[in-house]
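Peer 1: just to be clear, the model below is a prediction. Sequence and coordinates:
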Amino acid sequence: MFPSVSLIFRHLLAWTAALIVAGMVWSGLFSGMNDGPGWVFGLLAMFLMLSALGSAITHVRRVWLVAGKLDGSTLSSRQRRQIELPMDAGPAFALLESAIAELPRVEDIESASGSLQVRAYVRRVDPWNGRQPSRWNLPARLAIKRNSILATITPGQGTSTVTLLFEPDAGWWADLLALDEGSNYENAEAVTRAVSRRVADQRRDEQAAAEQTHVEKELSVARLNLLHAQVEPHFLYNTLANAQVLTRTDPARADVMLGHLIQYLRSSLPSMDESVSTLGVELERTRAYLEILRIRMGARLGVEVQVPDALHGVRLPSMALQTLVENAVKHGLEPKPGGGTIWIIARAFDDHVTVTVADDGLGFGHGTSGTGIGLKNLRERLRLTCGEQAGVAIVANFPSGVAATMTLPQAAKEPRHAA
C-alpha cells in the first residue's frame, strides 16, 4: 500500500510545483490589471489537480488489475526486463523481432541485425477511436500517445542475453507529471510471455524431431534385423538338406560339404547380428558358399572374381552379395544343362561403387521364376543402410544370362547406420 500512496503523493506534489510556477507566471502577466483573473487560474488549477489525482488513482488501480501486486517496479512507467535465451544471437534476434512485431497496436518497427537492436513504438489505447479530441480538451491533446520499446541482444557462448526497455515516448517530464496507467508494464509482460512461448515451442519442436528420429532409427534397426533374419536361414536350410542327401549317397562329398559349411559359419557367425557388412567380408562368405555349391554342381559351376583390394572396405548390407549369387545359381545356372559361370565384379567411380553379379545361364524367360521377395528384401535393406541413392538394377547379359548390379554411394565407406 505504501508504494501506491507514495506514488500518488509524488505525482500531486509535482503538479503542485508546476502550478505554483504557472501561477507566478500568470501573476506576472496580469500584474498591471486591477481586477486580475485570479479566479480563472484557480478554477484551472483545481481542475488540473483533480485530473492528476484521478490519473494517479486510475494508474494504481490498473496496475493492480494487471500485475496483481503494487510495488515500486510494477508502478513505474519505465520497465526493464532481461531474458537469457539458449540460442545464438542470430536466431535470438529473429525470435525477438517476431515477438515484438505481433504486439497489438505496434508500429514503426526499426530493426538492425548488425547491431542486434530492435526499436518499436506501441500506441496506447485510444478512447476517441482514432478521432482527434476537442480543441478545448488541452490535457487530451497534449497526452502521451505512444510507448517505446528498445530491445538489445548481447551474444554469449551458445546463449544470448536480451535486454528490454519499455518507456513512454516522451521527455523527462513524463516521469513527474504523466502516468502510463500500467501500459508499459503490460507491454513488458506481453513481450516476455511471447518470447518464452516461442522458446518453448522451438524446444518442443526440437524434442519432437529428436524423438521422431530416434523412433525412425529404432524402426529401421528392427526392420533390418527382420530382413536379415529372413535371409540367413534360407541358405542354411538348403545346405543342410543337401548334406543330408549326400550322407546317404556320397558320404565323402557330404563330409567335404560340411567342412565348407563350418568354414562358412566361422566367417558368418561373428557378424550375424549385424545388418551392415563390408565387401571383403561378404566376398569371403560368398566364396565359402560357392565352394559348397561346387560340391553339388561340380564342373557345371565356374567362378570368376574381379574385386580390387581397395574396395574391400565398401559397406553394404549383410548377405547382399550372396543374395545375388543365389539368384544367379538358382534361376540361371542350375536349370541350364551344361551349367555356366558366375562373375563377381566391383568397380569404383567418382561418386559411387558398383558390384555386379553376372551369369551366362538361361536368362530371362527361360530359367525358373522366383517370387521376387529376395530382391525386394535387398532393395529395402540397401535403402535403409546406404540411403536413397543405393539400388539394384537387373539386365540381360550378353550373349546369355543375367547381370545384377548394386550401386553404392561412395559414402557407403562410412555407413550411416549401424545396428
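Peer 2: Received it, and whenever you're ready, just let me know what you need. This is a predicted model, so every value here is computed, not measured. Numbers count the residues shown, from 1 in each chain.

Peer 1: alpha carbons only for contacts and neighbour counts from here, please
Peer 2: Fine.

Peer 1: what sits up against stretch 124-135?
Peer 2: Stretch 124-135 is contacted from outside by 105, 140-141, 145-147, 183, using Cα atoms under 8 Å, 6 or more residues apart in numbering.

Peer 1: tell me the helix or strand right after the helix or strand containing I342.
Peer 2: Using DSSP states H and E, I342 sits within strand 340-348. Counting by DSSP H and E, the next helix or strand C-terminal to strand 340-348 is strand 352-359.

Peer 1: mind listing what's buried along that following strand?
Peer 2: 353-359 (16 or more other Cα atoms under 10 Å).

Peer 1: and it, what does it pack onto?
Peer 2: Applying 3 or more Cα pairs under 8 Å, 6 or more residues apart in numbering; DSSP states H and E, one finds that strand 352-359 contacts helix 320-328, strand 340-348, strand 402-409.

Peer 1: distance between the first one and the chain's centre?
Peer 2: Right, helix 320-328. Offset of helix 320-328 from its chain centre (Cα atoms, centre = their mean, to the nearest Å): 40 Å.

Peer 1: alongside the first one, take a look at this:
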Amino acid sequence: MFASLSLIFRILLAWAAAIVVAGFVWSGFFHGMDEGPGWVFGLLALFVMVTALGSCIAHIRRVQHAAGRLDAATLSSRQRRQIEVPMDAGPAFALVEAAIAELPRVEDIESAPGSLQVRAYVRRVDPYNGRPPSRWNLPARLAIKRNSVLATVTPGQGTCSVTLLFEPDAGVWADLLAVDEGSNHENAEAVGRAITRRVAEQRRDEQAAAEQTATEKELSVAKLNLLHAQVEPHFLYNTLANAQVLTRTDPPRADQMLGHLIQYLRSSLPSVDESMSTLGVELERTQAYLEILKIRMGARLALQVDVPPALTSVPLPSMALQTLVENAIKHGLEPKPGGGTVWIIARAFEDHVTLTVADDGLGFGQGTSGTGIGLKNLRERLRLTCGERAGVAIVSNFPSGVAATITLPRDAREAIHAA
C-alpha cells in the first residue's frame, strides 16, 4: 500500500508542478502576470490531474493482477531481470534473441552477436482493448509510444548470465509524469518465461537423446549377449563332439583341441557382458577360435596375422573381429573344396585405424548366403560405441574372396569414455 500511495503522490506532485509552470505561462500570454490563469485553465488543470490519477490507479490495478503483489519493484516502469542460462554464450545468445522476437508487437530488433547484445522495441497498446492508448489517456498518449528491451549475455564457465532491461522508450523524466500500465513488467515476465521454457525444452531434448543413446547401447549389449547365447552352444557342441571322436582316433590332437577351447573360453567368458573390448583381447579369442577350426578343417584352413603390438590396445566392440572371421569361413572358405586362407591385418593412419579380415574363398555370389544381421548389428554397435566415423566396408578381394575392413577413429577411446 505504501508503494502505491508513494507512486500516486509522486506522479500527482510532478503534474502539479508542471501545471503551476503552465499557469504562469498561460497568464503571461492571455491575462498578464497580475491576473490568474482563469477558469478555463483551471478546468484543464483539473482534467489533467484526474487523468493522471486515473492512469496511476489503472497502472496499480493492472500490476496487482499481473504480479499478485504491489511493491516498488513491480510498480516501477523500468524492470530488470538477471537469469542464469546453463549453456555456452553462442547458444544462450540465440535463445535470448528468439525469446525476445516472440514478444507481441515487437519491432526494430537490433542484434549484435559479436557483443552479445540484443535491443528491441515493443509497441504499446491500450491493455484493455489491444489498440493504441485512448485519446483521453494523455500521459500515455503524449509521452510514450513504445517500450525498449535490452538483453546482454555475459559468458561464464559452461554457463551464461543474461541481463534484461525493460524500459519506456523515453528519458528518465517520463517516470515523473507517466506510468506504463504494467507493460514493462508484462514484457519482463513474458521474456523470462520464454527463456525458461526454451532452456527446459533443450534440457528435455538432451535428456531424451541421452536416454535414447543409453537404450540403444543396452540394446546393443543385449543383441551381443543373444549372439553369444546362439553361437556359443553350437560352437561348443561341435568342438566337444570333434574332441570326443579324436580322443579315440588321435588323442594328441584331441588334447590340442581341448587346450585351444580352454584358451578360447578363458578370453571369452569374462567379457560376455561387456560391449567393449580391445583389439588384443579380441585377437587372442579369435586365434583360439581359429586354432580349433584348423584342427577340424585341417590343411583347408590357413591363418596369417599382421597386427602391430602398438595397436593391441585399440578399443573394439566385443565379438567384432570374430564376427568377420566367422563370416569369412562360413561363406567363403568352408564351401570352397580346397579351403583357403584368412588374413587379419591392422594398420594405423594419422586419424584412424583399420582392421581388415580377408579371405580367398568363393567371394560374392558364389558362397553360402546369409541374413546380414550380424554385419548390421556390428555397424550399429560401432556407431554407438565409437562414433559416427566408425564403420565397416566390404569389398571383393583379389584374385578371389572378400575383404571386410573396420575403420575406427583415433579418438575412439575418448568418445567411449565420454559416452
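Peer 2: Looks like it arrived, so ask away. Because the structure is predicted, anything quoted here is derived from the model rather than measured.

Peer 1: and the helices and strands packed on strand 352-359 of the first structure: which comes nearest G68 of the first structure?
Peer 2: Closest to G68 of the first structure of those is strand 402-409 (Cα to Cα; 63.8 Å).

Peer 1: tally up the residues packed near R204 of the first structure, please.
Peer 2: For R204 of the first structure, the neighbour count with other Cα atoms under 10 Å is 12.

Peer 1: what's the mean distance for the strand holding I342 of the first structure versus the second structure?
Peer 2: Superposing on the second structure places strand 340-348 of the first structure at an average distance of 3.5 Å from its equivalents, by mean Cα distance after the TM-score superposition for the first structure.

Peer 1: would you mark the buried spots in that strand?
Peer 2: 340-346, 348.

Peer 1: what does stretch 365-381 of the second structure give?
Peer 2: Result for stretch 365-381 of the second structure [16+ other Cα under 10 Å]: buried residues 367, 374-375, 377-381.

Peer 1: likewise stretch 301-320 of the second structure?
Peer 2: So for stretch 301-320 of the second structure, counting by 16+ other Cα under 10 Å, buried means 301-302, 307, 311-312, 314-320.

Peer 1: so which of the buried residues of strand 340-348 of the first structure comes closest to V162 of the first structure?
Peer 2: Nearest to V162 of the first structure among the buried residues of strand 340-348 of the first structure, with distances taken as Cα to Cα, is A348, at 53.5 Å.

Peer 1: could you dump the buried residues of strand 352-359 of the first structure to CSV with distance to N34 of the first structure?
Peer 2: CSV is the format used below for the buried residues of strand 352-359 of the first structure (distance: Cα to Cα, whole Å):
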residue, distance to N34 of the first structure
V353, 111
T354, 114
V355, 116
T356, 119
V357, 122
A358, 124
D359, 128
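
Peer 1: if you skip the residues just before and after it, what's nearest to G339 of the first structure?
Peer 2: R300 (4.3 Å; Cα to Cα, 6 or more residues apart in numbering).

Peer 1: quick one: residues contacting the one you found.
Peer 2: Contacts of R300 of the first structure (Cα under 8 Å, 6+ apart): 294, 338-341.

Peer 1: just flag the most distant two among those residues.
Peer 2: R294 and G338 (13.6 Å).

Peer 1: who's more crowded, those two?
Peer 2: Under the neighbour definition other Cα under 10 Å, R294 of the first structure and G338 were set side by side, and R294 has more, 16 against 11.

Peer 1: can you give me the helices for the second structure?
Peer 2: Taking DSSP state H, the helices of the second structure run over residues 2-26, 39-67, 72-75, 89-101, 138-143, 174-177, 183-249, 251-268, 279-297, 320-328, 373-386, 412-418.
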